[in-house]
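Colleague: need the 3D shape of this:
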Amino acid sequence: MTKRIENAVLSIHSTQEADSETDISDLNTTAFFKKKSDHFEIAYRELDESGDTVGETVITVLSEHLVTIHKTGFAEAVMVLEPGRTHPVRYKTMLGSMEMMLCTTLIAADLTEKGGTLRLRYMLDVGETYSAVNTIDLNVSLLDTNRSGGKTTRI
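Modeller: Okay, here's the model as predicted:
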C-alpha cells in the first residue's frame, strides 16, 4: 500500500438499484486527493466497525472518458469505467470471488487542484442471476490545514 497523507474531505453518496429495490449509502471521510501530471487521484481508507483499517480504495480519473477504481484489503477489485464499453471485473473477498461485467453509462468530472465533484453511473451484471445500476456521487475538497492544525494521517 502506497503511503499517502490525507489532505482532503471526501463525501460519497451511492445508490444501487436492483430487483425493484434501491439501496442508498453515504460516507464522509478524510482522503488523499491530488492532481498529477495527467490525472486526478482520490484515495481513502475503508474501516471496520471498530475503526480499524481493512482496505483502501483508489479512484484515478484519467479523463471524462476513463476512470479506474482499485480496491485492496478485505475486498479486492480493479474496475475500469469507460462510457459505452463493457469490462470484466473479478471481485474477491475471503469468502470467494465473483465475476461480473461492468458497463459504464456516465462519467461526469468537474475537478480542479482544490477538489470538485465526480459522478459515475454503471451497470453490474452477474450472469442471469443479478444485475444492478449503481450511481456514485463524490465531492472532494482540500482540508484547510490552518483550521485543522496541520494534523494529517498516513494511509
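Colleague: all contacts plus neighbour counts: C-alpha atoms, from now on.
Modeller: OK.
Colleague: for this protein, just list every one of the strands.
Modeller: Remark: strands assigned in the chain by DSSP state E are 8-18, 21-35, 40-47, 53-63, 66-73, 75-81, 86-93, 96-112, 115-126, 130-142.
Colleague: Proceed likewise with the subsequent sequence, for comparison:
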Amino acid sequence: MEDKKFLITIDGTQVGEDEEDRVSLSTFGSFYKKDNVYYITYEESAATGFEGDVTSLVIDSDRMVTVNRTGVSNTHMVIEKGIRHMSYYTTDFGDIRLGIRADKIENQLNDNGGQLKLRYTLDINSMDLTTNELNINVRLM
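Modeller: Below is the predicted model of the structure:
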C-alpha cells in the first residue's frame, strides 16, 4: 500500500479574560481512517511553541476528539461535546490539571481529507480560563 502525503493546516484562536492569541500551522503529516475513526498525526513547529513534539488527534465522529502530544510537552486531552474531562498539561513551570469541555465538534472528514472544527473551554478549578477554537484542514497532496 502506498503512503499518501497530506497537508495539515491548523488555525487556532485562544481567548482569555483580557487577550486573544492566534496561531497558524501548515505542515505535512499522516491521515487515515480505521474502524470508522480518523487519525491525524503531525510534528509541531516553533509557530505553536511546541517545536519537535508530535501531536496525534483521534476523531470519533462528531462526538469526541482525543489529543495526544509527546515530546518535551506531554499532553493527553479528551474533548467531548457536553462532557467535562480532566487533563494534565505540561508547562515550563510544571504540570497543570485542566478541565476541558467542548460545545462544538464538527467533523467533515472523509477518506481524502476534509475539515474538523472544535470549540472548547479550558478551566482551572471550574473557573473558565480560555475559550479555544481550532479549524483543522486536511488535504491530500
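Colleague: now the strands of the first structure in a markdown table, with distance to Ser148 of the first structure and mean neighbour count?
Modeller: Output for the strands of the first structure, formatted as a markdown table (distance: least, CA to CA, whole Å; neighbours: other CA atoms under 10 Å):
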| stretch | distance to Ser148 of the first structure | mean neighbour count |
| --- | --- | --- |
| strand 8-18 | 11 | 18 |
| strand 21-35 | 12 | 16 |
| strand 40-47 | 18 | 20 |
| strand 53-63 | 22 | 17 |
| strand 66-73 | 28 | 18 |
| strand 75-81 | 31 | 19 |
| strand 86-93 | 36 | 16 |
| strand 96-112 | 22 | 16 |
| strand 115-126 | 17 | 18 |
| strand 130-142 | 11 | 18 |
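Colleague: which position in the first structure pairs with Tyr89 of the second structure?
Modeller: Aligned counterpart of Tyr89 of the second structure in the first structure: Tyr91 (TM-score structural alignment).
Colleague: mind listing what its match touches?
Modeller: Ala75, Glu76, Ala77, Val78, Ser97, Met98, Glu99, Met100 (CA atoms under 8 Å, 6 or more residues apart in numbering).
Colleague: and the residue nearest the centre of the first structure?
Modeller: Ile59 (5.1 Å; CA atoms, centre = their mean).
Colleague: that one and His39 touch, don't they?
Modeller: No: when contacts are counted by CA atoms under 8 Å, Ile59 of the first structure is not listed as touching His39 (10.3 Å).
Colleague: if we can go back for a sec, now check the second structure for the residue matching the residue nearest to the centre of the first structure.
Modeller: Using TM-score structural alignment, Ile59 of the first structure sits opposite Leu57 in the second structure.
Colleague: name the nearest residue to its match, sequence neighbours excluded.
Modeller: Using CA to CA, 6 or more residues apart in numbering and skipping residues adjacent in sequence, the residue nearest Leu57 of the second structure is Val67, 4.7 Å away.
Colleague: any idea how far Asp19 of the first structure is from the aligned partner of that neighbour in the first structure?
Modeller: The pairwise alignment with the first structure assigns Val67 of the second structure to Ile69, based on TM-score structural alignment. Ile69 of the first structure is 25 Å from Asp19 of the first structure, where distance means CA to CA, to the nearest Å.
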